[in-house]
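Asks: Have a look at this prediction, sequence included:
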Amino acid sequence: MSANVPIVRQVSWPAVLIISLVLAGFIAISVFFFQIHGIIMGIAFFWALAVLLNQTIPTSHNKGMKAIKRKDFKVALEYFKQSADFFTKYAWVDKYRAITFLSASKMYYREIALCNIAFCYVQTMEAEKAKSTYEEILKEYPGNGIAYYALNSINTFSKKID
């Protein structure tokens, strides 16, 4: 039996405001230069920039997501490790993601990468690594519901097996 698991993407409303202001800036500049078609040109420039930034900055993250969709969890694991390393090294890119790559995600991309790493460990039957990764996530991001509930599930099932 399979079920579609709903995915809820948490949105940072301050980031939505920042992104809206960036869009308004693009429209204003385009209206100044292109007058009649300025609104359309501003939206087109903004959209092109958003696509470009979202394809180039979180490259490893995007490749990891594609690997998960193919159910290739070992490959996805390596990409998510690269993503976590990138966003650890360049924490400012992740912190200011509303500006750096026009993302309204409430979760940090490093946090998402760590959750995906733990998920891949679960899928590859490496429960201890998954458990320690979820514990690491909760130490760094105490409000992470994904890690909290996944860790509860792992602990519950491991008690039933014992």
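Replies: Here it is on my side, so go on. None of these values were measured; they are calculated from a predicted model.
Asks: From now on I want contacts and neighbour counts done on CA atoms only, so please keep to that.
Replies: Noted.
Asks: Identify the single longest helix in this structure, thanks.
Replies: Using DSSP state H to define each element, the chain has its longest helix at helix 13-34.
Asks: so what secondary structure elements neighbour that helix?
Replies: If contacts are counted by 3 or more C-alpha pairs under 8 Å, 6 or more residues apart in numbering; DSSP states H and E, helix 13-34 sits against helix 38-56, helix 97-100.
Asks: switch the cut-off to 6 Å
Replies: helix 38-56 (3 or more C-alpha pairs under 6 Å, 6 or more residues apart in numbering; DSSP states H and E).
Asks: Pull out the buried positions in the helix it packs on.
Replies: G38, I39, M41, G42, I43, A44, F45, F46, A50, L53, N54 (16 or more other C-alpha atoms under 10 Å).
Asks: Could you do stretch 59-77 as well?
Replies: Neighbour-count burial for stretch 59-77 flags 59-65, 67-68, 72-77 (criterion: 16+ other C-alpha under 10 Å).
Asks: Report the central residue of the protein.
Replies: The chain has Y109 as the residue nearest its centroid, 4.4 Å off, counting by C-alpha atoms, centre = their mean.
Asks: State the distance from that residue to L23.
Replies: Distance, Y109 to L23, by C-alpha to C-alpha, to the nearest Å: 22 Å.
Asks: what does F157 give?
Replies: 48 Å.
Asks: Included below, for side-by-side comparison, is a second structure:
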Amino acid sequence: MASGTPIIRQINWLALAFQLCVFVAMVFLFQFLQVGAPSLMAIAAYLVLVYFLRFFLAKYHRYGMMFIKRNDFEHAIPYFESSYAYFQEKPWLDRFRAIFLLSSSRISYKEMALVNIAYCYSQLGNGAQAKAYYEQALKEFPDSAIAKAGLNMMNAAGKEEAE
């Protein structure tokens, strides 16, 4: 389902290499167990593993993204807030997401939650809330290129309205 909503994916290549190692280990495991078509079994097992890890551990983020793709920004916000709270309570899960979620994302789920909330508010026309969340993202993640770009865009839009 294609939508006009921009989706930004920043890849952590080291995490991607780790995922490849997990896959290769699964191939060897299925070869050791003498399962027919070990590569196909490893692909299937890997996809099932990734699906279940993300289904259960990153469910709030997944639901928020589902609503963003539908351009239903109002309903996406509570899911991103829940995602932020979940990963706030379990910082180790977010920090080691490459291992526990097999995620190759360079940015954390907490950072994603904050910038997604800000984006949703900006799409709903609530610039003050959007700026507040972009600023919170920069406070917690000073190198967040997405939050910097979003805040710059909000500030530029504010200057144009003033003129």
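Replies: Yep, that arrived. Bear in mind that the values here come from a model prediction, so they are computed numbers and not experimental data.
Asks: After superposition, what's the TM-score here?
Replies: After superposition, the two chains reach a TM-score of 0.90 (TM-score structural alignment, normalised by the length of the first structure), with 160 aligned residues with a C-alpha RMSD of 1.7 Å.
Asks: Which residue range of the second structure does the longest helix of the first structure align onto?
Replies: Alignment of helix 13-34 of the first structure against the second structure: residues 13-34, by TM-score structural alignment.
Asks: ok so, going back, if I pick the residue nearest to the centre of the first structure, what's in contact with it?
Replies: Y109 of the first structure sits next to no residue when contact means C-alpha atoms under 6 Å, 6 or more residues apart in numbering.
Asks: For it, what is the corresponding residue in the second structure?
Replies: Under the alignment by TM-score structural alignment, Y109 of the first structure pairs with Y109 in the second structure.
Asks: ok, average deviation of the helix or strand that contains Y63 of the second structure from the first structure?
Replies: Assessed by DSSP states H and E, Y63 of the second structure sits inside helix 59-69. Overlaying the first structure shows helix 59-69 of the second structure at a mean distance of 1.0 Å from the equivalent residues (mean C-alpha distance after the TM-score superposition for the first structure).
Asks: which secondary structure elements does that helix contact?
Replies: Packing partners of helix 59-69 of the second structure (3+ C-alpha pairs under 6 Å, 6+ apart): helix 73-89.
Asks: and the direction of the helix it packs on versus that of helix 59-69, what angle?
Replies: Counting by axes from the mean of the first three to the mean of the last three C-alpha atoms, to 10 degrees, helix 73-89 of the second structure lies at 160 degrees to helix 59-69.
Asks: Tell me the residues of the first structure aligned with whichever helix or strand comes after helix 73-89 of the second structure.
Replies: Toward the C-terminus, helix 73-89 of the second structure is succeeded by helix 91-95 as the next helix or strand (DSSP H and E). Counting by TM-score structural alignment, helix 91-95 of the second structure falls onto residues 91-95 of the first structure.
Asks: who touches the matching stretch?
Replies: Counting by C-alpha under 6 Å, 6+ apart, T100 sit against stretch 91-95 of the first structure.
Asks: Skipping its backbone neighbours, what lies nearest F45 of the first structure in space?
Replies: What sits nearest to F45 of the first structure in space, not counting adjacent residues and going by C-alpha to C-alpha, 6 or more residues apart in numbering, is F26, at 7.2 Å.
Asks: any idea how far that neighbour lies from L52 of the first structure?
Replies: Relative to L52 of the first structure, and taking C-alpha to C-alpha, F26 of the first structure is found at 15 Å.
Asks: got it, and S30 of the first structure?
Replies: 19 Å.
Asks: for M41 of the first structure, same thing?
Replies: Distance from M41 of the first structure to L52 of the first structure, by C-alpha to C-alpha: 16 Å.
Asks: Also S12 of the first structure?
Replies: 21 Å.
Asks: ok, back up a step: the longest helix of the first structure vs the second structure, average distance?
Replies: Here helix 13-34 of the first structure, set against the second structure after superposition, deviates by a mean of 1.0 Å using mean C-alpha distance after the TM-score superposition for the first structure.
Asks: just the angle between that helix and helix 38-56, please?
Replies: Counting by the same axes, to 10 degrees, helix 13-34 of the first structure lies at 130 degrees to helix 38-56.
Asks: quick one: helix 13-34 of the first structure to chain centroid distance?
Replies: 23 Å (C-alpha atoms, centre = their mean, to the nearest Å).
Asks: same check, this time on stretch 85-104 of the first structure
Replies: From the chain centre to the centre of stretch 85-104 of the first structure is a distance of 10 Å (C-alpha atoms, centre = their mean).
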